[in-house]
Each structure stands twice: as C-alpha cells, then as structure tokens.
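Engineer: Got a predicted structure plus its sequence, pasted below:
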Amino acid sequence: MSIELRAASTPTAPGLLLRPWRDDDVAALLVAYRDPVLRSWTRYPVSTTADARAFLRRSRQGWAAGRRFSFAVLEPGPDGERLVANVVLKEVTPGRPYAEVGYWTAAPARGRAVAPRAVTAVSDWAFARFAAGGLTRLELLHQVDNPASCRVAEKSGYVFQEVLPARPPFPRDGHRHVRWRSSRARLAQPRSSSPPC
C-alpha cells in the first residue's frame, strides 16, 4: 500500500509520517511494547516476534478488507525514522455513519503532541476517504482513568459526549468523544452534561 499521510511539525517537534505497517516493522514494535505503560492499556500486548508478526498480519488483513486501517507513525531521528505511535481507524462499514479511531504512543514520544497530530491526520483522511460511503462521525473511546487520552481527544477536535459504563473486556467506565465531519452536523447533536476528564 502506497498511502502516506503527513502531520506538520511544531516549534518543538518534527513532522510525522503515517503509513501502513510493513513486515520490517517487527523490531520497532517489540521495542515500543517493552513500555509497561503501553502494555497496561492494550488488550493484545506484543511480547514476541510471533506476536509482532500477528499484529502486522492483522493490519494487512484490515487494509485488505477495507474495514480497519492501521498506521505506523514515524518521525525523523538522528539514525533515520523511528516509530512513535500507532493510529487505527476501525469498524468502517459502507453505509454506517460512524467509525472509531484508536491510538497508542511510544514512551519517548509522549508529551510532544505526537498523538493529537497523528489522530488529526487520520481523522481528516477518514472523512475525506469515506464521506461518499456515509461517514459523518468518528468516535474516540478511553477509560476514565486515562486523562492523557482525554487531552488527546480534545486537542484532535473530539468533543466529550458521555460516560460509558464498564463492560468486558474493559474493567472501568469510559468516555466517548466524537468528532463530526462538518460543523453543521456537530451543532445538530446533543452533548452530555457530564464533565470531561
């Protein structure tokens, strides 16, 4: 797949390249998943080469099916590009008006606006790519005890909507944030009175 997205640089961080995962990303995945914080938030930790290959296989299958689009997020470094995040657009179904965006950030990239820039790039791409299929809103979900994800959602243009009750496999209540394709659609939707993170 030749698709590439870009996120602009900031005064303190370089621009980002977003592209589909490749087979040669195994080592970078293993390094990223050594982080205990990342491992604590994921349902499918990558601990072995076999796990990494399964992650990459699922990514390829998602792209091929046209329902799940995972992007490796890279930034330039002194030794070449390095993996800093993953953003995924999932549950894409023709005719359905919504899909979900998820992400994780590698430990060295946290606190440098990597996640908001990457999530924004994928969200903009999703609305452009799937508007004809009826996509009008994107949802970003996170557990209530993850305030960093709340900040990422807000910085990426996702408005807090509601608290979701815990349900397996998620042990805690969650927050639903929504970003609409157009401001008119956003104004037409009710917002929850519950406070954001």
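Structural biologist: Cool, got the structure.
Engineer: Going by C-alpha atoms from here, please, whenever you check contacts or count neighbours.
Structural biologist: Will do.
Engineer: Quick one: residues in contact with whatever helix or strand residue 82 lives in.
Structural biologist: Element membership for residue 82, per DSSP states H and E: strand 80-90. Contacts of strand 80-90 from elsewhere in the structure, counted by CA atoms under 8 Å, 6 or more residues apart in numbering, are 28-29, 32, 67-76, 99-109, 114-115, 118-119, 122-123, 126.
Engineer: Weed out the non-buried ones from these.
Structural biologist: A residue is treated as buried here by neighbour count (16 or more other CA atoms under 10 Å); on that basis the buried members of the contacts of strand 80-90 are 29, 32, 68-75, 99-107, 114-115, 118-119, 122-123, 126.
Engineer: Helices - which of those land there?
Structural biologist: When DSSP state H is applied, those are split such that 29, 32, 114, 115, 118, 119, 122, 123, 126 fall in helices.
Engineer: can you give me the helices for this structure?
Structural biologist: So, for the chain - with DSSP H - the helices run 26-32, 36-41, 49-65, 114-130, 147-155, 183-188.
Engineer: what about the ones you listed, which gets the closest to residue 176?
Structural biologist: helix 147-155 (9.3 Å; CA to CA).
Engineer: so the closest one versus helix 114-130, what angle?
Structural biologist: Relative orientation of helix 147-155 with respect to helix 114-130: 50 degrees, computed using axes from the mean of the first three to the mean of the last three CA atoms, to 10 degrees.
Engineer: Included below, for side-by-side comparison, is a second structure:
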Amino acid sequence: MTVVLRAEATPSAPALLLRPWQDEDVVPLIEVYRDPALRRWTRVPVESVDDAYRWLALQRVGWESRKRISFAVLADDSEGGPDDGPGGGPGGDRRRLLGNVVLKSVNPAVGSAEVGYWTAAYARGQGVAPRALEALTGWAFDTFGPEGLDRLALLHQVDNPASCRVAEKTGYRFDRLMPARPPFPRDGHLHVRSIRPV
C-alpha cells in the first residue's frame, strides 16, 4: 500500500509531503541522525549505511504488519537552494528530509494507537512537527476509525517541553503523568486526542 499525505505551506515554511520511507533516504537519514538532540530522544541509533538499511527494513515490516506505520516528512518545495540540508541543493532533489512521523501500536480492536515523531535539527521551529502530526492524525482516524480506532496517544519525557508544545498545538490534551519505565529513564506526559466529530 502506497500512501502519500500532504500538509499545506505556511507563510514561512514549504508544504510537506509525507510518504513511506525508501532506500533513497539512507544518506539523508544518516546525516539527520548526526544531531545529538535527535539521538537523545530516539532509541535506535543510525550511524552507518548498515544501520540506516536496518532502520528502513524495520519501517517496511511495520507497514506490512500495520502495527508501526512511519512516514518520511519531506519539504515539498521546488524552490530549494544550496542550503536545503540533506537531499537538497543545486540540481538535486528539492524534497529534503525534515523528519519522521509514526503511527504505532495500532490496535483498532481496543480503539487506540500511539503517535510519535522527530524533526531534523535544521527544520525545527518552522511548524514541521505540528503540521506533519496533524496530517498523520487525520489519516489515522480516516483509515482506522471505521475499524474502531477512536483515540491516539502521544508520550514524551517530562524534560522534552518541545514535544509538549507540539502535542498542545495539534489538539492532544494532557491526560496524566506516566512513571518512568524502561527504556525511558524519566517520567513522561501522556497526551490524548479523540476522533474528530463527524
């Protein structure tokens, strides 16, 4: 199943294209993972070509099982320039990698799933995460709502205020404090969003 999602441009940022991860994303993925802040919040290291291919293989398995559905978030901008970051530049693909969004632990039978995301260092502060998360949320409810999905959870550690802001901007209300449990060393916030009214 090939799914492509879009988020509209804003006055300060290009439109977003969300699509399944592909082999062509290996080099940009490695570049993005050099960011220490990203490595702090993610659990699977991507430091080499082999790591990147393993990571991509996990994403494909997730799509096949419908248990972990991840999208590469790309700038859908044909006006890119030499400072586009990985994947951009003169004569190159103007759809530079900006981040990742994922729908995981999908279980419509119990009505729930979880969302997650990360953003490349050079794309932070431009509204990428909220716009990509909103596109994923709408797609998740449209796709799995008829099967029983009616709520999505967003979890983040208490020392990640940026994720708290993204949750609030996209209508994920704070639900409760979650105690630390492996592999997370700190307490976390649970945010929840219910299916939009028809």
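Structural biologist: Thanks, I have the structure now. These numbers were taken from a predicted model, which means no experiment stands behind them.
Engineer: Can you give me the TM-score here?
Structural biologist: Here the TM-score of the superposed chains, computed with TM-score structural alignment, normalised by the length of the first structure as the reference length, equals 0.91; 184 aligned residues with a CA RMSD of 1.2 Å.
Engineer: Please identify the most buried of the helices of the first structure.
Structural biologist: For the helices of the first structure, ranked by mean neighbour count under the definition mean count of other CA atoms under 10 Å, the leader is helix 114-130 at a mean of 20.
Engineer: once the structures are aligned, where does that one end up in the second structure?
Structural biologist: Mapping helix 114-130 of the first structure onto the second structure (TM-score structural alignment) gives residues 128-144.
Engineer: Check the mean deviation of that stretch from the first structure.
Structural biologist: Between stretch 128-144 of the second structure and its aligned stretch in the first structure, the superposed structures give an average distance of 0.3 Å (mean CA distance after the TM-score superposition for the first structure).
Engineer: Next: stretch 51-63 of the second structure.
Structural biologist: Averaged out, stretch 51-63 of the second structure is 0.5 Å away (mean CA distance after the TM-score superposition for the first structure).
Engineer: start and end residues in the first structure for that stretch, please.
Structural biologist: So stretch 51-63 of the second structure sits over residues 51-63 in the first structure, by TM-score structural alignment.
Engineer: Now which residue in the first structure aligns to residue 166 of the second structure?
Structural biologist: Under the alignment (TM-score structural alignment), residue 166 of the second structure maps onto residue 152.
Engineer: hang on, that match packs against residue 115?
Structural biologist: Yes: using CA atoms under 8 Å, residue 152 of the first structure is in contact with residue 115, at 6.4 Å.
Engineer: Quick one: map residue 165 of the first structure onto the second structure.
Structural biologist: Under the pairing rule here (TM-score structural alignment), the equivalent of residue 165 of the first structure within the second structure is residue 179.
Engineer: That match: how many residues sit nearby?
Structural biologist: Around residue 179 of the second structure sit 12 other residues, with neighbours defined as other CA atoms under 10 Å.
Engineer: how near is it to residue 157 of the second structure?
Structural biologist: 10 Å (CA to CA, to the nearest Å).
Engineer: before we move on, what about residue 184 of the second structure?
Structural biologist: In this structure, residue 184 of the second structure and residue 157 of the second structure are separated by 8 Å, where distance is defined by CA to CA.
Engineer: Not including adjacent chain positions, what is the nearest residue to the spatially most central residue of the second structure?
Structural biologist: With distances taken as CA atoms, centre = their mean, residue 101 lies nearest the centre of the second structure, 1.5 Å away. Closest residue in space to residue 101 of the second structure, ignoring its immediate chain neighbours: residue 117 at 4.2 Å, by CA to CA, 6 or more residues apart in numbering.
Engineer: and the one you found, what does it touch?
Structural biologist: For residue 117 of the second structure, the contacting residues are 99, 100, 101, 102, 129, 133, by CA under 8 Å, 6+ apart.
Engineer: what residue of the first structure matches up with it?
Structural biologist: Following TM-score structural alignment, the counterpart assigned to residue 117 of the second structure within the first structure is residue 103.
Engineer: now stretch 7-26 of the first structure, how far from the centre of its chain.
Structural biologist: Here stretch 7-26 of the first structure shows a centroid-to-chain-centroid distance of 13 Å under the convention CA atoms, centre = their mean, to the nearest Å.
Engineer: buried residues in it?
Structural biologist: For stretch 7-26 of the first structure, a neighbour-count test (16+ other CA under 10 Å) marks 7, 14, 16, 17, 18, 19, 20, 21, 26 as buried.
Engineer: Residue 56 of the first structure: which of those residues is nearest?
Structural biologist: Residue 56 of the first structure has its nearest neighbour among the buried residues of stretch 7-26 of the first structure in residue 21, at 6.4 Å by CA to CA.
Engineer: how much does the strand holding residue 82 of the first structure deviate in direction from helix 114-130?
Structural biologist: On the basis of the same axes, to 10 degrees, strand 80-90 of the first structure is oriented at 50 degrees to helix 114-130.
Engineer: Buried residues, strand 80-90 of the first structure. List them.
Structural biologist: Per 16+ other CA under 10 Å, strand 80-90 of the first structure contains these buried residues: 83, 84, 85, 86, 87, 88, 89, 90.
Engineer: Residue 81 of the second structure: neighbour count?
Structural biologist: When neighbours are counted by other CA under 10 Å, residue 81 of the second structure registers 14.
Engineer: so what's it closest to, chain neighbours aside?
Structural biologist: Using CA to CA, 6+ apart and skipping the chain neighbours, the partner closest in space to residue 81 of the second structure is residue 89 (5.2 Å).
Engineer: Having no further points to raise, I will conclude here.
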